[in-house]
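got a sequence here, can you build the structure:
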Amino acid sequence: MDNAKILIVAAVLSASCTGNQQAYDASGTFEAVETIISAEATGTIRALDVEEGQLLTAGQAVGYIDSMQLYLKKRQLEAQINAVLSKKPNIAVQLAALQEQLDQAIREQQRIANMVKADAATPKQQDDANAQVAVIKKQIAAQQSNLGISSSSITQETSPLAVQIAQVEDQLAKSRIVNPIAGTVLVKYAEANESTATGKPLYKIADLSTVTLRAYVTGPQFSQLQLNQQVTVLVDDADGNYREYPGTVAWISDKAEFTPKTIQTKDERENLVYAVKINVKNDGLLKIGMYGEVRF
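A predicted model of the protein is given here:
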């Protein structure tokens, strides 16, 4: 157990032994959920517009990593798709000749039919005209089928290229540095014009609008606590007095920790303490690492 934790537990034990004179029931330090934002692409950082202490909003663009090679790769893949698609047959053009033959055959069929009615043509001539129309229709259907299969096959050839373009677009998106959560920049790890790699930290951010006081309570105090319980958090001010903040118990450990041996007397038995987390709305004066006390 580190020295800070020892001091916290010592304060808890001291407070628990002073009877009605105690000013607080537990003490601890403030913390927040800290998130390290890392690069999602490899390359040179062209811009990183963040500074320590800066407030950022969720979704705010704060910089980008050089992506010229990815852009050129996308252009190349798009050119390959266009080259493949240029091989697709123009079905309408290739069927135009057969369609013209069909139109002519239908006109001839109608002419023969009229002549048969006027006894100017034989039934065999009409049968031949009907057969000609049927043959041309079958030729058109067969040609349409062949051209459709060829066109579909060529289109399918572009599917792997389209997937590659989607992959490149995802990499391009990851080259843009977008802040994922609202909060305050705590530490900046990188600068513009530096080289970075996927997973390399860029900056650390935390939402300080609500901070958490991590305190330790003894066994008797533990039985008095429950989740969402309202408590009072006390923080020293510049005049030596206390500033009071309303707090809410957000988490209670279900495992006890032994009090460190270094703060016990020879007559003292081993004590158990429990960790609790209390959420406090921050007015801007509460800082990570600052000490606070709790009154139940």
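
from now on I want contacts and neighbour counts done on CA atoms only, so please keep to that.
OK.

give me the element the nearest residue to residue 260 once chain neighbours are set aside is part of.
Nearest non-adjacent residue to residue 260, counting by CA to CA, 6 or more residues apart in numbering: residue 6, 6.8 Å away. Using DSSP states H and E, residue 6 falls within helix 3-16.

quick one: name whatever helix or strand follows that helix.
Moving toward the C-terminus from helix 3-16, the next helix or strand (DSSP H and E) is strand 26-31.

please give the structure of this sequence too, so both can be compared:
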Amino acid sequence: MPWTKRILYLSVVVLAIVLIFFTINPNTKRDVVYETISASGRIEGRTTELTANSPGKVIELRRDEGESVRQGETLAILNDAAIRAKLDMAAQQLAALEKQLQAANTYLEILTDQVDLEIKQAKASVNVAEAKLQTARAAFTVAEKESQRVKKLEQQQYASEQMKDTAILQTEVRESSIREAEAAVLQTQAQLALAKLGRKRIDAKRAERDALSMQSAQAESSMRELKALIDDWNIQSPLNGTILTRSIELGEQVRPGMPLFTLMDLQRVTLKVFIPETQIGQLTLNQEAEVLIDAYPDRRFPARVKQIAQQAEFTPKNVETREERVKLVFAVELAILDNKDNLLKPGMPADALIVVQAPVNPL
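All right, here's what the predicted structure looks like:
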């Protein structure tokens, strides 16, 4: 429809609405008449491009262009034999590492208990040996004193030669016991030192266990990454909307970042129009409006002023006449409030009637 004819058509429609309104409501106050500003534009909307996160082959297509979808609904399914093989291998590797880790933990626990017991027993042996050494030294001291006493008595002829020899023999025996006890102490101390070396074995086994634990964690991380790739094969809609374009075919091999679907929430479409600077002062945010399209001449879609540009611009080039293009206009975005039947789609030409109030003389 040419631009001038469209404006004329809208003006006739508005006048008819006003006449019908006052015919039906003769008691209505006539000191304020609702007027409208008419403008034309195209339906717009925010699109969401759904891309592939992981490589795969399209093995199933469940939705096509023009179909309405719900958030979380599966649109397509991908598959990749190589990734599944990697996942199976990673699962086997993780299972083997977990078994090794379990065995390492069990061995480390047993080794720790064993070393602790050996150290405890070695310490007890050292204590016994040291106690025997103290006893031997005490006995030697007694024997030596007895030998000195008998020696003096023998010099005074109060003790026989036999008594002196016996005392000397006892001293030698006690001295020999000391040497044996000292050797036992040294031996038990060596056994204790050897038992304490078991702690280094524990440290070595603990390091091996920690290395296995790290390998297991890495294998588990690899599995999670592979599972995430597989989860991404289930291509789901991120919103309630309509599929505008489908960019893939059944059997096609896709790569990460490749576009799959373009979606739009048709419940949130807008109409962008351009208002002359002479009329922009009559508009405010949230003003009521109606949207009309040629495809549905009997339908009126309610709307509100959502956004008003702060700076003027020249009329866009898609306006038909040069006279209109050289005018300064302000871009105005109308939010369409009801598109539940998804009749309004991006790119459709549409007309807008923005309701304004202007005081006029009573009829």
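
from residue 45 of structure 1, how far out is the corresponding residue of structure 1 for residue 250 of structure 2?
Per TM-score structural alignment, the equivalent position to residue 250 of structure 2 in structure 1 is residue 192. Going from residue 192 of structure 1 to residue 45 of structure 1 by CA to CA, to the nearest Å gives 5 Å.

and those two? Which one has more around it.
Counting neighbours by other CA atoms under 10 Å for residue 192 of structure 1 and for residue 45 shows that residue 45 has the greater number, 25 against 15.

so what's the more buried one closest to, chain neighbours aside?
Nearest non-adjacent residue to residue 45 of structure 1, counting by CA to CA, 6+ apart: residue 65, 4.4 Å away.

off-centre distance for the helix or strand where residue 120 of structure 2 lies?
Using DSSP H and E, residue 120 of structure 2 sits in helix 81-155. Offset of helix 81-155 of structure 2 from its chain centre (CA atoms, centre = their mean, to the nearest Å): 49 Å.

same thing with stretch 272-288 of structure 2?
Distance of stretch 272-288 of structure 2 from the chain centroid (CA atoms, centre = their mean) equals 44 Å.

got it, and stretch 17-37 of structure 1?
Distance of stretch 17-37 of structure 1 from the chain centroid (CA atoms, centre = their mean) equals 34 Å.

same question, stretch 252-265 of structure 1
Distance, centroid of stretch 252-265 of structure 1 to centroid of chain: 40 Å (CA atoms, centre = their mean).

with stretch 62-74 of structure 1 instead?
19 Å.

how about that stretch, aligned to which bit of structure 2?
Counting by TM-score structural alignment, stretch 62-74 of structure 1 pairs with residues 75-87 of structure 2.

and the contacts of the matching stretch?
With CA atoms under 8 Å, 6 or more residues apart in numbering as the test, stretch 75-87 of structure 2 has contacts from 55-63, 223, 226-227, 230, 233-237.

show me those residues that map onto helices.
Mapping those onto helices (DSSP state H) picks out 223, 226-227, 230.

and residue 210 of structure 2, what pairs with it in structure 1?
Checking TM-score structural alignment: residue 210 of structure 2 goes with residue 152.

need the three-state assignment for that match.
Classification of residue 152 of structure 1 using DSSP: H, G, I helix; E, B strand; the rest coil returns helix.

neighbours around it, how many?
Residue crowding around residue 152 of structure 1 was assessed by other CA under 10 Å; the count is 12.

likewise the one 4 residues further on?
Counted with other CA under 10 Å, the burial measure for residue 156 of structure 1 works out to 14 neighbours.

the helix or strand encompassing it packs against which elements?
Per DSSP H and E, residue 156 of structure 1 falls inside helix 123-157. Under the contact criterion of 3 or more CA pairs under 8 Å, 6 or more residues apart in numbering; DSSP states H and E, helix 123-157 of structure 1 touches helix 68-85, helix 91-94, helix 96-117.

mind listing what the closest residue to residue 37 of structure 2 other than its chain neighbours touches?
Nearest residue to residue 37 of structure 2 in three dimensions, chain neighbours excluded: residue 354, at 5.0 Å (CA to CA, 6+ apart). For residue 354 of structure 2, the contact set (CA under 8 Å, 6+ apart) comprises 36-38, 287-290.
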